[in-house]
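# return atomic coordinates for the entry below.
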Amino acid sequence: MKVGLNRIFQFHSVIRASREVFVQPCVPTESLLRPPVLTVFPPSSAELQSNKASLVCLSSQSGPFADVTWMSGGSPVVTGISTSTAVKQPDQTFHISSYLAIQASDWNMDKVYTCKVSLGSQTAEKNIKKSEC
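From the prediction side, this is the model:
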């Protein structure tokens, strides 16, 4: 198996039987990957009282090589992000947690935040904003 650019491919294999050569097609195992399942949590009331706020995105996916991105109002966020490495679970899924530090004032202004997780060609995203919590 070869891993690259979040895609997993099986190399074709050649089977020799007598004098004939059979080539098995190269089948992407990416088709076996399911979309990530996301849960996003709002800041705690204790955090907000201290004028700090963190959003938490928990992802459960079928492979370890997922990319997590955060967006605010549709624009990518590049600072204030802390994301764990994937942890394999007994059910053979992988869990990732990602934290986004935001301004309590932005949360109170009802800004929309999005957690987006990509695993190969499978992508899931979940929005969160104060008025929907």
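# alpha carbons only for contacts and neighbour counts from here, please
OK.
# OK, contacts around the closest residue to residue 80 other than its chain neighbours?
Nearest residue to residue 80, sequence neighbours excluded (CA to CA, 6 or more residues apart in numbering): residue 101, at 5.0 Å. If a contact means CA atoms under 8 Å, 6 or more residues apart in numbering, then residue 101 has 52, 53, 54, 55, 80, 81 as its contacts.
# these into a markdown table, with extra columns for distance to residue 45 and neighbour count?
Listed next are these as a markdown table, based on distance: CA to CA, whole Å; neighbours: other CA atoms under 10 Å:
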| residue | distance to residue 45 | neighbour count |
| --- | --- | --- |
| 52 | 10 | 17 |
| 53 | 9 | 21 |
| 54 | 11 | 21 |
| 55 | 12 | 21 |
| 80 | 19 | 11 |
| 81 | 20 | 17 |
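# for the comparison step, fold the sequence that follows:
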Amino acid sequence: TGRFLCGSASQCAVFGSGTRLTVTGQPKASPMVMAYGPSQDELRTPTATLTCLINDFYPGSLDVAWTKNGSPVSSGVLTSRPVRQTDNKYSASSYLSVNSNQWGREDIFICKVTHEGQVIQKELSASQCT
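I've put the predicted structure just below:
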């Protein structure tokens, strides 16, 4: 997998945003996505972490986005780079840190994974965890 750029050089160098080219060495595999809310112990601390685990996908590039009640969330998000597993598939994880008091019964958080044009969404809410 790589990003390739084509440019034009006259008086100014002009480049586009690039094209991703993936040469696959094995069949594509859709990710298995699991989402977890914070533990009861963690809710007694100021910060609660929502977790999205993404396993067994190929090729090894994807996008992860979080929403709260339908609105995009970018603050407090940490997403790992995909890591190659022993079977040459990939795994990754994404975490959303929120104030523990934001983990309320009314709020719905979604971890949205996009891989090879396929979208997988996992919903998390405090009401599911009681």
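# just to revisit the earlier point, quick one: map the residue nearest to residue 80 of the first structure onto the second structure.
In the second structure, the residue matched to residue 101 of the first structure (TM-score structural alignment) is residue 97.
# now do residue 67 of the first structure
When the second structure is aligned by TM-score structural alignment, residue 67 of the first structure is paired with residue 63.
# now the nearest residue to its match once chain neighbours are set aside: which helix or strand?
Spatially, and ignoring its direct neighbours in sequence, residue 63 of the second structure is nearest to residue 114 (5.1 Å; CA to CA, 6+ apart). Secondary structure assignment for residue 114 of the second structure, by DSSP states H and E: strand 108-115.
# how about the helices in the first structure?
Secondary structure of the first structure by DSSP state H: the helices cover 45-49, 104-108.
# the last one against the second structure, how far on average?
After superposition onto the second structure, the average distance of helix 104-108 of the first structure to its aligned residues comes to 1.7 Å, using mean CA distance after the TM-score superposition for the first structure.
# do the same with the first one
Between helix 45-49 of the first structure and its aligned stretch in the second structure, the superposed structures give an average distance of 1.1 Å (mean CA distance after the TM-score superposition for the first structure).
# circling back: adding distance to residue 32 of the first structure, write the helices of the first structure out as CSV.
As requested, those are arranged in CSV below (distance: least, CA to CA, whole Å):
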stretch, distance to residue 32 of the first structure
helix 45-49, 40
helix 104-108, 38
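# how about residue 110 of the second structure, what's its match in the first structure?
Per TM-score structural alignment, residue 110 of the second structure is aligned with residue 114.
# run through the strands of the first structure in chain order.
Assigned by DSSP state E, the strands in the first structure fall at 2-4, 7-9, 14-17, 20-23, 37-41, 52-61, 67-72, 75-76, 81-83, 87-88, 94-103, 113-119, 122-128.
# so which of those strands is nearest residue 29 of the first structure?
strand 7-9 (5.7 Å; CA to CA).
# give me the buried positions along that closest one.
Residues of strand 7-9 of the first structure classed as buried: 8, 9 (neighbour count, 16 or more other CA atoms under 10 Å).
# which strands and helices sit next to that strand?
If contacts are counted by 3 or more CA pairs under 8 Å, 6 or more residues apart in numbering; DSSP states H and E, strand 7-9 of the first structure sits against strand 2-4.
# tell me the helices and strands packed up against the strand it packs on.
strand 7-9.
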